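Asker: Just a sequence and a predicted model for now, questions to come.
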Amino acid sequence: MTTATAPADLALHGVRVLGFPTTARVAGRYGLARDAVEEALLDAEARGWVRRLAFGGSEGWSLLDAGRAEGERRLAAELDALGARDAVTDVHARFRPLNRRFGAACTDWQLHPTRLDPMAFNDHTDWRWDERVLRTLRSAGAEFAGLCAELGALLARFGGYPGLYAAALRRVDAGERGWVDGHDRDSLHLVWIQFHEDLLATLGIERGTDA
């Protein structure tokens, strides 16, 4: 049976997963009422878990260390109450090699080594190189969707990632190549790292320790 994470927990979790989001972005990602998210985050701010910041014309919520710890505590309690820790740990183990393959493809999208410059930027004039990378991203996306489906059957918040990935891939296939790794949109790369952060938070694993 799929479990829906409590709205207040999703609001706090969304700040971590989305990275400096607005209230509206958190609400939109999880299908929550904007007012409910705002109330939850104001309460979290009063408890020293998040802080609203504004700079450079942007405004959003930032997660504090205490909020990170509280979020992980809540997710761990949810996971253990569901009895799903072993299942999620198994998905994480199978995600790790897929994540390495995806990361290598993203590197190849950004760099195109030459004989004289092994760190040469990819200028995207070699369509064979780019198409090879895109084939890998499509293949990885199919496996990614399967893992998300397994997790989504347990925790509803994981169910949205395949649709976001597929939507970005359609934009890429239509020639909008900024949807591969753009950080100002739900690109393939951004959706992937958000999923990874969600999975790490769920299991209480520090980023960079699960390569």
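Answerer: Thanks, I have the structure now. Numbering: from 1, shown residues only.

Asker: From here on, just use CA atoms for contacts and neighbour counts.
Answerer: Will do.

Asker: Going along the chain, name the strands of the chain.
Answerer: 50-55, 58-63 (DSSP state E).

Asker: quick one, which of those is nearest to Val180?
Answerer: Closest of the strands of the chain to Val180 is strand 58-63, at 23.5 Å (criterion: Cα to Cα).

Asker: what's the closest one packed up against?
Answerer: helix 7-18, strand 50-55 (3 or more Cα pairs under 8 Å, 6 or more residues apart in numbering; DSSP states H and E).

Asker: second one coming, line it up with the first:
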Amino acid sequence: MPHPSSPDLLVLHAVRLKGFADTGGVAARFGLDAAQTQEDLLDAEAYGWVTRAAFAGLKGWSLTEAGRRRNETGLREELDRVGARESVAAVHDDFLPLNGQATQAFTSWQLGSMDAAAPAPTGDVLAQLVEIAYDLHPLERRLTAHLTRFGGYHHRFAGALARASEDPVWITGMEVDSCHRAWFELHEDLIASLGISR
């Protein structure tokens, strides 16, 4: 049976995956209770694991270096407790070639979008992303067989891809839960869980 991660681990991990988010965004990332998330964030702030900042009208939380280390320690301990390290490492190995394809597709999309003289980069790139979404699904199933916190990446990616035909911001936009955002978070999730670098 898949292991559900503890809420306090998920709060720190959500901050890492989001990079910068308000309390509501942190809670929403893993469907946590907002009031308890606020308490967990205040505790983490007292330990020096997260910090609050405000700029350009935005307020939110981000991890400190100590928080990053604490998050990685918690993830490592969870992997070992569940006995999922080898399985997650194997998924990461299978993810890497797919990540190369996704990175190339996102770059092609962004470069084509910036060139006003070029046609919109739709057909080929969208077809590549559809294939990537298809290949992502079994990788996620392998991960969620051990840890429930890995769930949702395929749904987010495929959902954003479906919306891209109406609005291309859903491919690489940072202001929405785009394909690129979901993909970036999955990559960060894997490397954080395994304690490796990109």
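Answerer: Sure thing, it's come through. For clarity, every value in this text was computed on a predicted model and none was experimentally measured.

Asker: and among the helices and strands packed on strand 58-63 of structure 1, the most buried is which?
Answerer: For these, the largest average neighbour count (mean count of other Cα atoms under 10 Å) is found in helix 7-18, namely a mean of 23.

Asker: what about that one, how far off from structure 2?
Answerer: Superposing on structure 2 and averaging over aligned pairs (mean Cα distance after the TM-score superposition for structure 1), helix 7-18 of structure 1 comes out at 0.4 Å.

Asker: aligned partner of Thr172 of structure 2 in structure 1?
Answerer: In structure 1, the residue paired with Thr172 of structure 2 is Asp181, using TM-score structural alignment.

Asker: In a markdown table: the strands of structure 1, plus distance to Arg207 of structure 1.
Answerer: Below are the strands of structure 1 laid out as a markdown table (distance: least, Cα to Cα, whole Å):
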| stretch | distance to Arg207 of structure 1 |
| --- | --- |
| strand 50-55 | 20 |
| strand 58-63 | 15 |
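
Asker: Nearest to Asp130 of structure 1, out of these?
Answerer: strand 58-63 (33.4 Å).

Asker: Just give me how far that closest one sits from the chain centre.
Answerer: The chain centre lies 17 Å from the centre of strand 58-63 of structure 1; the measure is Cα atoms, centre = their mean, to the nearest Å.

Asker: Quick one, which of the helices and strands packed on strand 58-63 of structure 1 gets closest to Ala168 of structure 1.
Answerer: helix 7-18 (16.4 Å).

Asker: helices and strands around that closest one, which ones?
Answerer: helix 23-30, helix 34-46, strand 58-63, helix 65-82, helix 188-203.

Asker: could you redo the last one with a cut-off of 7 Å?
Answerer: helix 34-46, strand 58-63, helix 188-203 (3 or more Cα pairs under 7 Å, 6 or more residues apart in numbering; DSSP states H and E).

Asker: Mean neighbour count, these: which tops it?
Answerer: Most buried of these by mean neighbour count (mean count of other Cα under 10 Å) is helix 188-203; its value is a mean of 21.

Asker: Give me the contacts around that helix.
Answerer: 17-18, 72, 75-76, 161, 164-165, 168-169, 179-181, 183, 206-207 (Cα atoms under 7 Å, 6 or more residues apart in numbering).

Asker: Now restrict those residues to buried residues only.
Answerer: 17-18, 72, 75-76, 161, 164-165, 168-169, 179-181 (16 or more other Cα atoms under 10 Å).

Asker: so can I have CSV of those residues showing distance to Arg34 of structure 1?
Answerer: Shown next, in CSV, are those (distance: Cα to Cα, whole Å):
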residue, distance to Arg34 of structure 1
Val17, 17
Leu18, 16
Glu72, 23
Leu75, 22
Ala76, 26
Tyr161, 21
Leu164, 21
Tyr165, 24
Ala168, 25
Leu169, 28
Trp179, 27
Val180, 29
Asp181, 28
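
Asker: What is the burial count for the residue lying closest to Asp94 of structure 2 once chain neighbours are set aside?
Answerer: In space, and not counting its chain neighbours, Asp94 of structure 2 is closest to Leu139: 8.0 Å by Cα to Cα, 6 or more residues apart in numbering. As a burial measure, Leu139 of structure 2 scores 19 neighbours (other Cα atoms under 10 Å).

Asker: ok so, going back, can you tell me how far the nearest residue to the match of Thr172 of structure 2 once chain neighbours are set aside sits from His196 of structure 1?
Answerer: Leaving out its chain neighbours, the residue that sits closest to Asp181 of structure 1 by Cα to Cα, 6+ apart is His189, at 4.9 Å. Counting by Cα to Cα, to the nearest Å, the gap from His189 of structure 1 to His196 of structure 1 is 11 Å.

Asker: list the contacts for the nearest residue to Trp170 of structure 2 once chain neighbours are set aside?
Answerer: Among residues not flanking Trp170 of structure 2 along the chain, Ser178 sits closest, at 4.4 Å (Cα to Cα, 6+ apart). Ser178 of structure 2 makes contact with 160, 170-172 under the criterion Cα under 7 Å, 6+ apart.

Asker: same for the longest helix anywhere in structure 2, what does it pack against?
Answerer: Looking across structure 2 with DSSP state H, the single longest helix is helix 85-114. Here helix 85-114 of structure 2 touches helix 123-144, going by 3+ Cα pairs under 7 Å, 6+ apart.
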